[in-house]
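Visitor: here's my sequence, what's the structure:
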Amino acid sequence: MPTSPSSSAQAAREALAARLREIRLDAGLTGRDLAVQCGWHPAKSSRIENAKTAPSDADLRAWCEACGAPEQAADLIAANRTADSLYVQWKRLHRTGLRRIQESYVPLYEQTRHFRVYCSSVMPGFLQTEAYATALLSSVADFREAPNDVADAVAARLARSHVVHDGARRFAMLVEESVLRYRIGEPEAMAGQLGYLLSVMSLPSVSLGVIPFTASRTLWPLETFNVFDDRQAAVELLTAQVTVTAPGEVAMYVKAFVELQEHAVYGSHARSLITSAIDALG
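Guide: A predicted model of the protein is given here:
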């Protein structure tokens, strides 16, 4: 697995810093010369060029102007914003509520044809019922002290889940058995959610595996992650959402998914685990 959850973001920042250094060298300027022209402390140029300080849009424009390359500013600003989006704190994403982040995934979902989903703590978002999603997102809003727009966020989550039923995509989903047992919401909500899992397993586009508590493991339970068409992975941490785009790192998540699949059970065995979880609700 990646050595740092923000390694893709750091790699993107380092690539941007390298481009800035090349622009400065092409202009025949030293770091001090650049700082003088931009009106900065000399240390600022060094910190930006060594990817220790993220430049602002204004910093990038000033850098390019000082180096006689103003035409490069727009591309650099776009690259900087992309790097910034790879590791984003939930606090920042949820500052205006939860609905907007639910809706922001729609373009990616519409473009993706093959989804790999691994969940170790909660039900896959694609498969959540209204009652389960309401209980879960209410907890999220409370814990992260986000504006309470849970009803709208749940509606947006359910609306984007239509992709599971349109038949144009493939969904390979894995859940740890613990996901079936963790009680999110009232027992009735959990029973409804588990019952929905049983019904969705019959969809031809869905492959749902459950990794039993008793599985003899070669790979430990991981953080929840999604892989989209081998192009991108999304990883959910407690404090941040990580977008992984470096091909080598995406390949590691695909490798982990394939290995986790070997621990899972499917069909009647998976159904029996789900049914057992329903019975345990009493």
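Visitor: going by C-alpha atoms from here, please, whenever you check contacts or count neighbours.
Guide: Will do.
Visitor: quick one, what contacts Ile274?
Guide: When contacts are counted by CA atoms under 8 Å, 6 or more residues apart in numbering, Ile274 is found next to 180, 194, 197-198.
Visitor: for the helix or strand hosting it, buried residues please.
Guide: Using DSSP states H and E, Ile274 maps to helix 267-280. Within helix 267-280, the residues that qualify as buried by neighbour count (16 or more other CA atoms under 10 Å) are 270-271, 273-275, 277-278.
Visitor: give the other helices and strands that the lengthiest helix in the chain contacts.
Guide: Using DSSP state H to define each element, the chain has its longest helix at helix 7-26. With contacts taken as 3 or more CA pairs under 8 Å, 6 or more residues apart in numbering; DSSP states H and E, helix 7-26 sits against helix 42-49, helix 73-85, strand 240-244.
Visitor: following up with a second sequence; could you model it the same way so I can compare the two?
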Amino acid sequence: MSASPSSAAQAARERLAARLQVLRVDAGLSGQELALRCGWSASKRSRIENARTPPSDADVRDWCAACDANDQAPDLIAANQQADEMYVHWKKLHRHGMRRAQSDVLPLYVQTRHFRIYCSNVVPGILQTEAYATALLGTIARFQQTPDDAPAAAASRLERSDLLHEGNHTFAFLLEETVLRYRIGDTATMSAQLGYLLAVMPLHNVSLGIIPFSAERTMWPLEAFYLFDDHRVSSELLTAAVNVTAPSEIQTYAEAFAAMSRQAVYGSHARALITEAITSLG
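Guide: Okay, the predicted model is just below:
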């Protein structure tokens, strides 16, 4: 059985507490010495280090300063901030249907200037046609046994597509060739979806790369992930959405995206792969 969001958050707090303890030990400080440097009671230091009391961002910053590890503060503060939101079960997110979940993320999309999106399984939401999105979201609702409001959720999802044509946004998409071949919906739905990919490729603010089956892999296929500027990564697992804000982890995703970009084909070669996939539908 998967962990509940609350237990996942507690596990994140425990990992943060363990990292703080390592900093203290590496600095050669006893618990009492660290408390003195921070101006805390010994009990506060103990509660933080044993994950019984969540530290504030200021507490984390003071802890790092006391250990002469100020360079560690940004990552640890990010880990502290994301403890409650880093792991959110889809069933909880979709308990009243999926339309609201689609609407809730729209502000993040509006605020983001540069998107880097990698998908190995389905077409990214912002590139989905309404029919494709309806078919996909209906399948998800049935599997999760959550309310099926796929048509309304698909219509809401399409609001993101407007960002392709308005505002100061740039998009770098990386798709595995499998995305072109997995059939979501009927033949007409899939054909129209692939045709839409061809239609958006000429947009001046869009880069669409396809990683072919024949590519010699220097980076293995990963779970789908979305890089929102350099501030956040959202990754989609079967049971949950994982949100990452720690700078070092975001950098790792950015490096993975760059590595996979070098394996992709673009322009006429990418169009040829999409056209072949349309032809194969019969």
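Visitor: so what number do they get for TM-score?
Guide: In this superposition the chains share a TM-score of 0.76, using TM-score structural alignment, normalised by the length of structure 1; 238 aligned residues with a CA RMSD of 2.9 Å.
Visitor: about what we covered before: got JSON lines for the buried residues of helix 267-280 of structure 1, with distance to Ala43 of structure 1 too?
Guide: Output for the buried residues of helix 267-280 of structure 1, formatted as JSON lines (distance: CA to CA, whole Å):
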{"residue": "Ala270", "distance to Ala43 of structure 1": "59"}
{"residue": "Arg271", "distance to Ala43 of structure 1": "61"}
{"residue": "Leu273", "distance to Ala43 of structure 1": "59"}
{"residue": "Ile274", "distance to Ala43 of structure 1": "59"}
{"residue": "Thr275", "distance to Ala43 of structure 1": "62"}
{"residue": "Ala277", "distance to Ala43 of structure 1": "59"}
{"residue": "Ile278", "distance to Ala43 of structure 1": "61"}
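Visitor: how far away is Ser6 of structure 2 from His89 of structure 2?
Guide: 10 Å (CA to CA, to the nearest Å).
Visitor: quickly note the distance from Ala159 of structure 1 to Gln241 of structure 1.
Guide: Taking CA to CA, one finds Ala159 of structure 1 at 21 Å from Gln241 of structure 1.
Visitor: and the two? Which one has more around it.
Guide: Neighbour count, other CA atoms under 10 Å: between Ala159 of structure 1 and Gln241, Gln241 has more, with 20 against 14.
Visitor: the aligned residue in structure 2 for Thr214 of structure 1: what secondary structure?
Guide: Aligned counterpart of Thr214 of structure 1 in structure 2: Ser214 (TM-score structural alignment). Of the three states, Ser214 of structure 2 takes coil under DSSP: H, G, I helix; E, B strand; the rest coil.
Visitor: now do the contacts for the residue most central in space within structure 2.
Guide: Centroid check for structure 2 by CA atoms, centre = their mean gives Ser234 as the closest residue, at 1.2 Å. Residues in contact with Ser234 of structure 2 (CA under 8 Å, 6+ apart) are 225-227, 241-244.
Visitor: okay, and stretch 274-281 of structure 2 goes to which residues in structure 1?
Guide: Under TM-score structural alignment, the match for stretch 274-281 of structure 2 is residues 274-281.
Visitor: in structure 2, which spans are helices?
Guide: Going by DSSP H, structure 2 shows helices at 5-26, 31-38, 42-49, 57-66, 73-81, 90-93, 99-104, 106-111, 130-144, 150-157, 177-181, 187-200, 247-261, 267-280.
Visitor: could you measure from the residue nearest to the centre of structure 2 over to Met98 of structure 2?
Guide: Taking CA to CA, one finds Ser234 of structure 2 at 17 Å from Met98 of structure 2.
Visitor: now swap in Val105 of structure 2 and tell me
Guide: 12 Å.
Visitor: these two: which is more packed in?
Guide: The residue with more neighbours, out of Val105 of structure 2 and Met98, is Met98; 27 against 12, by other CA under 10 Å.
Visitor: excluding its backbone neighbours, what's nearest that one?
Guide: Nearest non-adjacent residue to Met98 of structure 2, counting by CA to CA, 6 or more residues apart in numbering: Ala153, 5.5 Å away.
Visitor: what sits against that neighbour?
Guide: 98-100, 102, 134, 137.
Visitor: could you let me know which of those residues ends up closest to Arg61 of structure 2?
Guide: Minimum distance to Arg61 of structure 2 across the contacts of Ala153 of structure 2 is 35.0 Å, recorded for Gln102 (CA to CA).
Visitor: how many neighbouring residues does the closest residue to that closest one other than its chain neighbours have?
Guide: Among residues not flanking Gln102 of structure 2 along the chain, Arg157 sits closest, at 5.6 Å (CA to CA, 6+ apart). Look at Arg157 of structure 2: counted by other CA under 10 Å, it has 26 neighbours.
Visitor: what does Lys92 of structure 2 give?
Guide: Lys92 of structure 2, neighbours per other CA under 10 Å, totals 14.
Visitor: roughly how far apart are it and Thr146 of structure 2?
Guide: 9 Å.
Visitor: my guess is Phe228 of structure 1 meets Thr112, correct?
Guide: Yes - using CA atoms under 8 Å, Phe228 of structure 1 makes contact with Thr112 at a distance of 6.0 Å.
Visitor: closest to Gln128 of structure 1 out of the helices and strands packed on helix 7-26 of structure 1?
Guide: Comparing those by CA to CA, strand 240-244 comes nearest, at 19.5 Å.
Visitor: between the closest one and helix 247-261, how big is the angle?
Guide: For strand 240-244 of structure 1 against helix 247-261, the angle by axes from the mean of the first three to the mean of the last three CA atoms, to 10 degrees is 110 degrees.
Visitor: mean deviation, strand 240-244 of structure 1 versus structure 2?
Guide: Once fitted to structure 2, strand 240-244 of structure 1 is off its aligned match by 0.6 Å on average (mean CA distance after the TM-score superposition for structure 1).
Visitor: sounds good, over and out.
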